[in-house]
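>>> Sharing a sequence plus its predicted fold:
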Amino acid sequence: MTENPSHLPPSGPFLSRREALQATAAAAALATWPSASEAETSAAPAGAGTSAAAVPAVTLTMTVNGRAHTLTIDPRQSILDVLRETLNLTGTKKGCNQGACGACTVLVDGRRIVSCLTLAAMHDGSRIETIEGLEKDGALRPLQEAFVEHEGLQCGFCTPGQIMSGLGCIAEGHAGSPEEIRFWMSGNICRCGAYPGIVAAVADAAGRM
């Protein structure tokens, strides 16, 4: 009697349903996996293989604390960085470097600015005054003396910016009262909390000046 073919075991390797599904999933994953060359290409940073375009330097002249300087600088440099890194005038402090604390305040053409946010390339021909330029022949400015007398400092990190801002505040005519001084000096932060002495010093110096 001939055996019914439908009852014969299948020829060749036999795959269960689970094995078949696993094999299908593996094949699909392999098909979408990038080749080694594709992976290297996608991992490479944009612009890789090409040198970054150099930023051309600019030449400008600044008068800093009464002394003229002709400088060749990166146009992306701030006044703060030029003062500290090129001219070695480190009295002006880099605090937040975001224009929020006032530690880097200097006077540019008589106006107070936060030098960390001010591009030096935009101030060709400007007159800049920093904390180093205040003392003359060993004599302090009235505001500097007032800061000492009224203890308007503790750690001293913010003091250069406070003094330069105080000079600007007085020159602008905004030192008529403690309330006015507090308002117009609010951009200068003292993390030690020496505000009463700072306000008293600016008020005292305004009277002397």
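Yep, that arrived. Residues are numbered from 1 along each chain as shown.

>>> alpha carbons only for contacts and neighbour counts from here, please
OK.

>>> who touches stretch 100-110?
Residues outside stretch 100-110 that contact it (C-alpha atoms under 8 Å, 6 or more residues apart in numbering): 80, 92-95, 112-116, 126-131, 157-162, 164-165, 168, 187-189.

>>> can you do 6 Å?
92-95, 112-115, 127-130, 158, 161, 164, 187-189 (C-alpha atoms under 6 Å, 6 or more residues apart in numbering).

>>> Generate a ChimeraX selection restricted to the buried subset of those.
Remark: buried members of the contacts of stretch 100-110, expressed as a ChimeraX selection using 16 or more other C-alpha atoms under 10 Å:
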select :92,93,94,95,112,113,114,115,127,128,129,130,158,161,164,187,188,189
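
>>> mind checking the SS state of the residue nearest the centre of the chain?
Using C-alpha atoms, centre = their mean, the residue of the chain that lies closest to the mean C-alpha position is residue 97, 3.5 Å off. Three-state assignment for residue 97 (DSSP: H, G, I helix; E, B strand; the rest coil): coil.

>>> Okay, one more to line up with it:
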Amino acid sequence: MSITLKVNGEPRTVDVDPETPLLWVLRDELKMTGTKFGCGIASCGACTVQWDGMPIRSCQTFIGDLDGAEITTIEGVDGKAASAVQAAWQELDVPQCGYCQSGQVLAATALLEETPKPTDEDIDAAMDGNVCRCATYARIRKAIHLAAEKMEG
């Protein structure tokens, strides 16, 4: 089945089974390997991308449900919130192994686009389900607060 979607602002058409998870279309068909496979059951967040600005788990989102959708991956995330998140991540050395970071960055960016001045509770709710095997949660929270400050200034 031929499915067209916009990935990082660029129209892309793929011919795959409509029940193929978006993760595998991104990685195998479009060769965009920044989105990671973690658990395969939408529990870890490593595969997080944005669908029309909202974070979703690409390992459990079927390509057949996305015809015409706008998808943003770590390769294409941009804008004021994304820049602030990326700068804060670097400034605070958030990543350790880095495996989960594409999903963490996309979730944090979506949070700041929706809630520019998040509380700890907002951050916890938005980042819930994004697992970091290296347990950098305190640095992630601190970086989100720093990114919010950077967006103001």
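Structure's in. What do you need? Source: prediction; values computed, not measured.

>>> TM-score of the superposition?
These two chains, once laid on top of each other, score a TM-score of 0.91 by TM-score structural alignment, normalised by the length of the second structure; 149 aligned residues with a C-alpha RMSD of 1.6 Å.

>>> returning to what we had before: now do the same contact list for the corresponding residue of the second structure for the residue nearest to the centre of the first structure.
Across the two structures, residue 97 of the first structure finds its equivalent in residue 40 of the second structure, going by TM-score structural alignment. The neighbourhood of residue 40 of the second structure, defined by C-alpha under 6 Å, 6+ apart, consists of residue 59.

>>> how about 10 Å then?
Shown here is residue 40 of the second structure, whose contacts under the criterion C-alpha atoms under 10 Å, 6 or more residues apart in numbering are 21, 23, 46-47, 57-60.

>>> Would you map the strands across the second structure?
2-7, 10-15, 48-51, 54-57, 70-72 (DSSP state E).

>>> Where in the first structure does stretch 58-72 of the second structure fall?
On the first structure, the counterpart of stretch 58-72 of the second structure by TM-score structural alignment is residues 115-129.

>>> Counting neighbours, show which residues of the matching stretch come out buried.
For stretch 115-129 of the first structure, the neighbour count (16+ other C-alpha under 10 Å) marks 115-121, 123, 126-129 as buried.

>>> quick check, nearest of those to residue 63 of the first structure?
residue 127 (4.8 Å; C-alpha to C-alpha).

>>> I'd assumed residue 120 was in contact with the closest one.
No: the pair residue 127 of the first structure / residue 120 is not scored as a contact, 11.6 Å apart, by C-alpha atoms under 10 Å.

>>> Could you name every residue contacting both of those two?
When contacts are counted by C-alpha under 10 Å, 6+ apart, the set common to residue 127 of the first structure and residue 120 consists of 61-62.

>>> Okay, residue 193 of the first structure and residue 158 of the first structure: tell me how far apart.
11 Å (C-alpha to C-alpha, to the nearest Å).

>>> separation between the equivalent of residue 84 of the second structure over in the first structure and residue 148 of the first structure?
By TM-score structural alignment, residue 84 of the second structure lines up with residue 142 in the first structure. Taking C-alpha to C-alpha as the criterion, residue 142 of the first structure is separated from residue 148 of the first structure by 10 Å.

>>> Between the two, tell me which one has more neighbours.
Taking other C-alpha atoms under 10 Å, residue 142 of the first structure and residue 148 do not tie; residue 142 has more neighbours (18 against 13).

>>> Now do the closest residue to the more buried one other than its chain neighbours against residue 146 of the first structure, distance only.
For residue 142 of the first structure, the nearest residue in space outside its immediate sequence neighbours is residue 205; the separation is 5.6 Å by C-alpha to C-alpha, 6 or more residues apart in numbering. Distance of residue 205 of the first structure to residue 146 of the first structure, computed by C-alpha to C-alpha: 6 Å.
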